[in-house]
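> Okay, here's the prediction I keep looking at, along with the sequence it came from:
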Amino acid sequence: QRTAQRLHRAATAFRSVSGGLRGSFQLELPHNDQDAARVFDRAADQVCVRCRQRERCWQEGYQSTRTALTDALPPILQRGEGVREDFPQWFVQQCPQFDKFLGCVNGEILSLRQRRRYDSQVRESRAAVCAQYGQLAQVLDQAAQEVSWEPEIDLRRQRLVKQYLGVLGLEGRCTVYCDPLEHLHLEIEGVGMERLGQPAELERLGSLMGCALRAECAGEGRVHLVQREPLVAVVGAAAQDREGRGVSGDLGAWFRDESGQLNVLLCDGMGSGAEAQADSNWAMGLLEKFLRAGLPPEGAFKTVGEALALRGEEEGGFTTLDLLRVDLYTGRSGVYKLGAAPTYVRRSGRVERLCGATLPAGLGSGAPDVFHRALIAGDCVVMVSDGITEGGGDGWLCQALEGFDGASPRALAQEILSKSGARLGQGDDRTVLVLKLAARKE
């Protein structure tokens, strides 16, 4: 309980830091002189101050000069540079150093854009720092809840396990409970208890408990059994790097976390080759760590996106993020996307195309497109990198998925990759991940 309280206090502290910084950052930035109207004043300070006609332009004809410059400013700002045609003909003819003046104006326009870009980056970096503190507070709160959580013992089932251990001639300590997701757990310690992790004993105990069991972990004199997921996923993959590169910027992976969620990830780094691969590796590693730590997918995506934006401030760079998350206990699923290519879901023989509209991680806000679906045994999901269709038609891919017999996800992934290559060649990295859900055999 003391540990949970300390974690809650730490979370409150970090949340206060986030709120305090956000309040301070909402104040105006230090004066950066982004006034576009001063572009001409600065140019005049460099050129007109030494001109013999400065009094005629800036005193006797001040109003005419100011009107000419004011009218020229909008097209200059829109284009990003000034040209002779932006100014009245009389002004061009009257100014003896017009070309030099125009050059100074364009130099000031460039400086103005750089100052504005700098301010924008400062604001984005400050917002990212605040968000990171907020995410850290959320993780600490979640950890505190897990530490303080006390399982409700299933006394009836626990009594049955103890009776069964007596029949086997085993003595020890056992605890039977359900976790917050209502999944059954058996923690048993004592001499010889590791034998309970064997298939035959798992089957007998499962029959006694009323649900199938699997060994989460086992060692000498102890075993931890958990309710087995009724669904099993088979994942097949196929990939091809861009011709002549030898290294792919695409990266796919999948893992099951402690809560029975299967996570299938696909990242596509900007461009191709070693630099794109490094971006994908970094983004994939961060995302997997956050998901394994229990951070919700939306929070994990936002944190990774902000980290990529900060990392790429100097050199640029971005990565698409694509996540399929399937609860193997219930079939409830979510697809999360940042700039990723469409995902194709076949349910009851019909193919649905899930297409996001967000920018890749490192470019946008980091909030992903989210699609929730309920999947059952027999359903299939196809995830691809953008090189598979390159923004063109994907009817052929939908037909391949509709005709899939379910025998080999890997074979379907290879078929899609081959058909893509025949259509588009090897001008980009290409990756296909195919997931098929099936009922676990008893």
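The structure has been received and is ready for your questions.
> drop to CA atoms for contacts and neighbour counts, all remaining ones
Will do.
> Just the helices from the stretch 301-442 of the chain, written as ranges.
395-402, 409-424 (DSSP state H, counting those that start in this stretch).
> orientation of the last one relative to helix 395-402 in degrees?
It stands for helix 409-424. Between helix 409-424 and helix 395-402, the angle comes out at 160 degrees (axes from the mean of the first three to the mean of the last three Cα atoms, to 10 degrees).
> buried ones in helix 409-424?
The neighbour-count check on helix 409-424 (16 or more other Cα atoms under 10 Å) flags 409-421 as buried.
> that older thread, which one of the helices of the stretch 301-442 of the chain lies closest to Ala37?
helix 409-424 (50.4 Å; Cα to Cα).
> Which elements pack onto that closest one?
For helix 409-424, the contact count by 3 or more Cα pairs under 8 Å, 6 or more residues apart in numbering; DSSP states H and E identifies strand 231-240, helix 395-402, strand 430-439 as packing neighbours.
> Out of the ones you listed, flag the one nearest Ser125.
Distance to Ser125, taken as Cα to Cα, is lowest for strand 430-439 among those, at 32.6 Å.
> Kindly calculate the angle that the closest one makes with helix 395-402.
Using the same axes, to 10 degrees: strand 430-439 against helix 395-402 is 30 degrees.
> residues making contact with strand 430-439?
Identification of contacts with strand 430-439 by Cα atoms under 8 Å, 6 or more residues apart in numbering yields 230-242, 250-252, 375-388, 406, 409-410, 412-414, 416-417.
> ok, 6 Å please
231-240, 377-385, 387-388, 409, 413 (Cα atoms under 6 Å, 6 or more residues apart in numbering).
> Buried residues, it. List them.
Result for strand 430-439 [16+ other Cα under 10 Å]: buried residues 430-438.
> With stretch 53-67 instead?
Applying 16+ other Cα under 10 Å to stretch 53-67 flags 54, 57-58, 65 as buried.
> What helices and strands are in contact with the top helix by length along the chain?
Using DSSP state H, we find that the single longest helix of the chain is helix 98-148. Applying 3 or more Cα pairs under 6 Å, 6 or more residues apart in numbering; DSSP states H and E, one finds that helix 98-148 contacts helix 2-25, helix 38-47.
> Out of those helices, which gets nearest to Gly82?
Gly82 lies closest to helix 38-47 among those, at 11.3 Å (Cα to Cα).
> Buried residues, the closest one. List them.
Residues of helix 38-47 classed as buried: 39-40, 43-44, 47 (neighbour count, 16+ other Cα under 10 Å).
> Count the residues that sit near the nearest residue to Ala143 once chain neighbours are set aside.
The shortest distance from Ala143 to any non-neighbouring residue, by Cα to Cα, 6 or more residues apart in numbering, is to Leu7 (7.2 Å). Using other Cα atoms under 10 Å, Leu7 has 21 other residues around it.
> take a look at this one as well, against the first:
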Amino acid sequence: MPETTKLHPKQPVAAALASRAAVRPALRQGGAFALGLAGGWAVLYGALLPFGLGLTLGLPADCFAACAAGAALSILFHGFGAFSLDSLCLLCAVGAAVAARWLWPGRLRPAFLAGCGALVLGGVCFALGPGGAGFTLVFFCGADALLAGGFGYALQRFPPEKPGFGTLLAASAVAAALGGLRFGPLCPGAAACAMVDAALCCRGQEKPALAFAAFTGAALCAADPSLAPAAVGLCCGTAAAVLLAPGRRAETLAACAGGCVLGVLCVPAPGTALPLLLSAGLGFAAPAFFPKHWLTPVPEAPAPPEEPPRLSAAATRLEAVAESLSSLAETVNAVYDAFPRRCDTFRWVIDNTHDSLCFNCGRRETCWKQEYTTTLEGMNALRPILEQQGHLQASDLPGQLSRCIHPAALCAAANRSFALYRSRKEAHVHAEAMRTALTEQYSAMADALSVLSEQLGRPGNPEPYKSGRVAAFFASLGTPPLECAVTLDDLGRARAAVTLPRTRFSSPELAALAQETGRICRRDFDPPQVLSCKGMTTLLFCEKPALRAVFGTAGTAAKGTVSGDAVQQFCSPAAAQMILCDGMGTGRPAAVDGSLAAELTARLLKAGFTAELAARLVNVALALKSDEESGATLDLISVDLYTGTARIFKAGAAPGFLVHGGRARPVGDISLPIGILGGVNGQSRVVHLAAGDYAVLVSDGLLVDGPGWVAKQLELSAAAGDPPEKVARILVETARARAEQTGRPDDITAAVLRLESCGH
């Protein structure tokens, strides 16, 4: 048995998750507030203040409000100066952007239109009002709106917590804010930028260091043109360190200092060289006092495994297996059609009787040659007697055979031949059913494998950065993952799959893992689905859907307590499933067929089969269940909880009902049940549902008086907002009363599903 790792509640995982869940949101809020302070304070080209609004538009949903508060506080300080009208317009724009992001969460366009539009509109109002500020204010407000919109869009595309372009944008806002400050001869902006550049060069991160120098240098120049020599010095010092001594601490700091001196002195700036050199020198010297492990060179990350080719190869092999199974089914059918058919008719009974008895009889020549026509008519006259009675007696012989000298032996031979004939016919029918079931199973499995290969061939867009962060999180808990992949599907929904050594998790631990993984991926995850196999445990995280399903069911048996109707209601990771199967007839035999069909269909749906494929396999199972004829209706609805798309499949089922917008309508046409034919005669359709809508599946016993009263009752229940359990109970009780009046009792069942909004 594989060794199982048990995460005990007293182990660090629960405490670590709890502490991170409590501290990290506060740290993010504080960091966002500080970034907002810097962004609101930064002034570009002596008049523009775009960073505060841009950060409010671009930061994630959990921290944009704190950033807006910091930006508003900084803008207020500017409002006491020469830009009071511009600052007032900016404050209105930040407030409008925050309100839009609160009212339309997850939608960026309303926030951008509200923030930038309020800024431009405020400038126009102040310009056209009494004592207007003129076109200059409109120009500044328009420039601020344009820069803020571009800055916010860039931050949405490139989040600042992810190393890359977004981080450089946030750093440029901080550099611009610090560039406008002076403490005597010291420039904090130049010193801070030099310190970060030197640290990056010591860690051997050449490209990030060069990019940081370029971005922050441009921000310093935009904040104060007199800092252009400092920007040139930073770029020269970083380039020298990258080229001459990457990753070596002492040599890197010396190269940075030399390059900076050369860059500053090459720019004619009388009277400013010494203060700038002092600021840059302090910045470059600061890393010399950092702890050694802070400046340890970062090793290059190993190349990730070629996951798409591996998935593609697996998909190709599955497709090959699917084609082989399909080809096998076609070959079996083709061989069967090519073989000549053996004519097992009643003439075989006559021939076998002749061979076993008459062939050695002394009157053979007379009966089978001279009087052949009369003898053959007499033998054919035995067929209805044998088919009706199953056996033959001497008194049953027709007049054409009255001359037979062995009547008892003739009856015995005919009885044996007819019994063998009937056995051969039953074997032929059974073999035909087995062949049909075998080829149908091969075809269904081939289609299922083909669907699976298509899904593996489209694994989604990988998110390597988020995958690495999720893997690091699980490693910090003492369970390094064997595999970790975060992907986006075609609809932009995030999914995370983490494979660990065999581990058991409690429900609170799964909820905490979902919360922390969702924070890392910036998505809202449900508790993961846990799959365990061969010493490994896989956690499948899916985004919380926009809708949730509430189920209700009620039923009553025609006689006694055993009903032939069976209901299955459950939610898979992305869809709500509801199944109703009605076994043919009533009582225990019907209950066996209905329960078997519903249970098998539910298992196949949970395994990822489509409704059509599940119906084909269940049809085979019912056909081979026993020698007696078995059949059941199949009524199924599957609702995508992200989009509201509902797929309905019916095979012999009674019409169902959909309540959309308060109006009920029946759905479903006439078809045959499963289990009685070699194939499935089902019908599918796709509809769209929304929050507040109902889907109702009923057995034919509920429609004793037709579907009209059911639709009216559903509209009344929908208007009253009745829960599904109550709706199902009312339908069954009313149908039972109507059936007792008409004297046509039957099993009555109603299964109800209602969609509700998840509230996010």
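Okay, I see it. Since this is a predicted model, take the numbers as computed values, not measurements.
> related to what we said a few turns ago, I'd like the helices of the stretch 301-442 of structure 1 as CSV, with distance to Phe318 of structure 1 appended.
Shown next, in CSV, are the helices of the stretch 301-442 of structure 1 (distance: least, Cα to Cα, whole Å):
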stretch, distance to Phe318 of structure 1
helix 395-402, 26
helix 409-424, 24
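> right, and these - which one's nearest Leu262 of structure 1?
Nearest of those (Cα to Cα): helix 409-424, 16.2 Å.
> and the closest one, which stretch of structure 2?
Using TM-score structural alignment, helix 409-424 of structure 1 corresponds to residues 724-739 of structure 2.
> helices and strands around the helix or strand containing Ala497 of structure 2, which ones?
Using DSSP states H and E, Ala497 of structure 2 falls within strand 494-501. Using 3+ Cα pairs under 6 Å, 6+ apart as the contact test, the elements touching strand 494-501 of structure 2 are strand 483-488, strand 536-542.
> Would you quantify the distance from Glu243 of structure 1 to Pro230 of structure 1?
For Glu243 of structure 1, the distance to Pro230 of structure 1 equals 42 Å [Cα to Cα, to the nearest Å].
> neighbour count winner among the two?
Ranked by neighbour count (other Cα under 10 Å), Glu243 of structure 1 and Pro230 place Pro230 first, with 17 against 13.
> Now which residue in structure 2 aligns to the more buried one?
Under the alignment (TM-score structural alignment), Pro230 of structure 1 maps onto Ala546.
> just checking, its match touches Thr643?
No: using Cα atoms under 6 Å, Ala546 of structure 2 makes no contact with Thr643, being 7.6 Å away.
> Common neighbours of those two, please.
Counting by Cα under 6 Å, 6+ apart, nothing touches both Ala546 of structure 2 and Thr643.
> Any idea which of the helices of the stretch 301-442 of structure 1 gets closest to Gln1 of structure 1?
The nearest among the helices of the stretch 301-442 of structure 1, by Cα to Cα, is helix 409-424 at 47.4 Å.
> Now do the closest one: distance to the chain's middle.
26 Å (Cα atoms, centre = their mean, to the nearest Å).
> Run through who's touching it.
With Cα under 6 Å, 6+ apart as the criterion, helix 409-424 of structure 1 contacts 236-238, 388, 432, 434.
> just to revisit the earlier point, can you tell me how far the residue nearest to Ala143 of structure 1 sits from Leu21 of structure 1?
For Leu7 of structure 1 relative to Leu21 of structure 1 (Cα to Cα), the value is 21 Å.
> center of structure 2, which residue is that?
Ala574 (5.2 Å; Cα atoms, centre = their mean).
> who's in contact with that one?
Counting by Cα under 6 Å, 6+ apart, Ala574 of structure 2 touches Leu641.
> ok, now the one 4 residues further on?
Taking Cα under 6 Å, 6+ apart as the criterion, Met578 of structure 2 is in contact with 568-569, 636-637.
> corresponding residue for it in structure 1?
Match for Met578 of structure 2 (TM-score structural alignment): Val264.
> Just the element for the closest residue to that match other than its chain neighbours, please.
Spatially, and ignoring its direct neighbours in sequence, Val264 of structure 1 is nearest to Trp254 (4.2 Å; Cα to Cα, 6+ apart). Following DSSP H and E, the helix or strand that holds Trp254 of structure 1 is strand 250-256.
> so how much does that strand differ from structure 2 once superposed?
On superposition with structure 2, the mean distance recorded for strand 250-256 of structure 1 (mean Cα distance after the TM-score superposition for structure 1) is 1.6 Å.
> Can you tell me what sits against that strand?
Under Cα under 6 Å, 6+ apart, the answer for strand 250-256 of structure 1 is 262-268.
> How many neighbouring residues does the equivalent of Leu622 of structure 2 over in structure 1 have?
Following TM-score structural alignment, the counterpart assigned to Leu622 of structure 2 within structure 1 is Leu308. The number of residues packed near Leu308 of structure 1 is 23, by other Cα under 10 Å.
> same deal with the one 3 residues further on?
Here the number of neighbours of Arg311 of structure 1 (other Cα under 10 Å) works out to 15.
> ok, so what distance separates it from Glu229 of structure 1?
39 Å.
> re earlier: what sits against the closest residue to the match of Leu622 of structure 2 other than its chain neighbours?
Excluding its sequence neighbours, the residue lying closest to Leu308 of structure 1 (Cα to Cα, 6+ apart) is Gly362, at 4.6 Å. Applying Cα under 6 Å, 6+ apart to Gly362 of structure 1 gives the contacts 305, 308-309, 318.
> Glu415 of structure 1 versus Gly362 of structure 1, what's the distance?
Separation of Gly362 of structure 1 from Glu415 of structure 1 (Cα to Cα): 32 Å.
> Same check on Glu55 of structure 1?
From Glu55 of structure 1 to Glu415 of structure 1 the distance is 78 Å (Cα to Cα).
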